[in-house]
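Participant: Model the following, please.
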Amino acid sequence: MNSTRCAACKYLRKKCPPDCIFSPLFPASDPQRFAHIHRIYGAGNIARMLQKLPAHLRAQAAESLSFEARCRIEDPVYGCVKIISQLQQEIFMAQSQLAKTLAQFQVFCNSLSIADPQFQHAAEASSSFIDQGPRSNHL
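Facilitator: Down below sits the predicted model:
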């Protein structure tokens, strides 16, 4: 057997052809990566997906498939959606905390501007910042 076979060809127990679509994406040094993807998607489906993509996007697709397959193996029900939901919840909590902090800052600036008119400019500047609101990037 040839020791230069990629992880996919080793896993599938076949000869690795020179034009193997898996070879640049699944090196022999990381056999688990292909095993996970194969378990979830199947080798034929992976090959078809990768062949439809331009060559410069295949590595990124393989990385994404690998991540999603690992997540699906660890959590068969939710997969990577669980992580996405957790991150969205963290974003929501951070935005809520930011809004609360900005509101407290506005109250503080308003109390300072009433007590000392020289702080009026700071209160106006913070008011324009608060009116813009926290920016969010929804998925």
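Participant: CA atoms for contacts and neighbours, from now on please.
Facilitator: OK.
Participant: Give me the buried stretch members for the one helix or strand Asn45 maps to, please.
Facilitator: Assigned by DSSP states H and E, Asn45 falls within helix 43-52. Residues of helix 43-52 classed as buried: Ala43, Ile46, Leu50 (neighbour count, 16 or more other C-alpha atoms under 10 Å).
Participant: for stretch 18-32, same thing?
Facilitator: Ile21, Phe22, Ser23, Leu25, Phe26, Pro27, Ala28, Pro31, Gln32.
Participant: ok, back up a step: report the distance from the helix holding Asn45 to the chain centre.
Facilitator: Put simply, helix 43-52 sits 22 Å off its chain's centre (C-alpha atoms, centre = their mean, to the nearest Å).
Participant: contacts for that helix?
Facilitator: Helix 43-52 is contacted from outside by Ile21, Phe22, Ile37, His38, Arg58, Ala61, Ala62, using C-alpha atoms under 8 Å, 6 or more residues apart in numbering.
Participant: These, buried ones only, as a PyMOL selection?
Facilitator: Provided next is the PyMOL selection string for whichever of the contacts of helix 43-52 are buried by 16+ other C-alpha under 10 Å:
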select buried, resi 21+22+37+38+58+61+62
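Participant: farthest pair in the contacts of helix 43-52?
Facilitator: Among these, the pair separated by the greatest distance (C-alpha to C-alpha) is His38 and Arg58, at 15.9 Å.
Participant: before we go on, could you also do this sequence so I can check it against the first one:
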Amino acid sequence: MENIETTIITTTTSPYSPQSLVIISPCAACKVLRRRCVEKCVLAPYFPPNDPLKFTTAHRVFGASNIIKFLQELPEPQRADAVSSMVYEANARLRDPVYGCAGAICQLQKQINELQEQLAKAQAEIVNMQCQHANLMALICLELPSNDLKSFDDDFTSGYQSNTNFIDENNLGLLWEPLWT
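Facilitator: Model (predicted):
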């Protein structure tokens, strides 16, 4: 008897002879179906008595006989996953009776496409900025006097650790043209 709760109720018929009865709490499926839960109930391991909504949802969409037949056809290791899938599909079908899981999948694919478009745009912007950076560096390298090129390159590749020798009017001399007036 796996996953079946037992409750022991003690009743006394006389003060000297207590009598105990064992009552097995039926699984949620048997409770909903109002039937006696047998010891080898196919549904008991997957629909515990404390979660009747799980079976009710699956029952409304698939029906009890279809659930039982489906579980009996599967090997035991696959049954728990099958029940999870049925409950998920049933919840999706109740939320969206026309499309069910297919509607959720379609919506997620749409989100993926939108995110892929955003990613492509961001990557294009990065490439554009890298090209602009390369063009700017080429322009700076052409306009700098050759003796200042070495110190500029050292400062640039060291990650801007020393900003004193980076681009300022003293290093560029007469080649400096302001971007605004």
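Participant: now what about the TM-score between them?
Facilitator: With the length set by TM-score structural alignment, normalised by the length of structure 1, the two chains reach a TM-score of 0.79; 118 aligned residues with a C-alpha RMSD of 1.6 Å.
Participant: Once you drop chain neighbours, what's closest to the counterpart of Arg72 of structure 1 in structure 2?
Facilitator: Counting by TM-score structural alignment, Arg72 of structure 1 corresponds to Arg93 in structure 2. Take Arg93 of structure 2 and drop its neighbours on the chain: the residue closest to it by C-alpha to C-alpha, 6 or more residues apart in numbering is Gly100, 4.0 Å away.
Participant: List the buried residues in stretch 10-25 of structure 2.
Facilitator: Ile24, Ser25.
Participant: can you tell me the distance between the two ends of that stretch?
Facilitator: 16 Å (C-alpha to C-alpha, to the nearest Å).
Participant: do the same with stretch 56-69 of structure 2
Facilitator: Span of stretch 56-69 of structure 2 from end to end, C-alpha to C-alpha: 17 Å.
Participant: In structure 1, what range does it match?
Facilitator: So stretch 56-69 of structure 2 sits over residues 35-48 in structure 1, by TM-score structural alignment.
Participant: can you give me the helices in structure 2?
Facilitator: Counting by DSSP state H, one finds helices in structure 2 at the ranges 28-33, 52-62, 64-73, 76-95, 101-143, 146-157, 169-172.
Participant: TSV for these, including distance to Ile8 of structure 2?
Facilitator: Below are the helices of structure 2 laid out as TSV (distance: least, C-alpha to C-alpha, whole Å):
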stretch	distance to Ile8 of structure 2
helix 28-33	19
helix 52-62	22
helix 64-73	29
helix 76-95	29
helix 101-143	43
helix 146-157	79
helix 169-172	92
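Participant: And the residue nearest the centre of structure 1, how far from Phe105 of structure 1?
Facilitator: Centroid-nearest residue in structure 1, with C-alpha atoms, centre = their mean: Ile84, separated by 7.6 Å. Going from Ile84 of structure 1 to Phe105 of structure 1 by C-alpha to C-alpha gives 31 Å.
Participant: ditto for Ile83 of structure 1
Facilitator: 33 Å.
Participant: aligned partner of Ile91 of structure 1 in structure 2?
Facilitator: In structure 2, Ile91 of structure 1 lands on Ile112 (TM-score structural alignment).
Participant: Same check on Thr4 of structure 1?
Facilitator: In structure 2, Thr4 of structure 1 lands on Ser25 (TM-score structural alignment).
Participant: one step back: what's the distance between the residue nearest to the centre of structure 1 and Pro76 of structure 1?
Facilitator: Taking C-alpha to C-alpha as the measure, Ile84 of structure 1 falls 15 Å from Pro76 of structure 1.
Participant: now do Asp116 of structure 1
Facilitator: In terms of C-alpha to C-alpha, Asp116 of structure 1 sits 61 Å off from Pro76 of structure 1.
Participant: Fine by me, thanks again.
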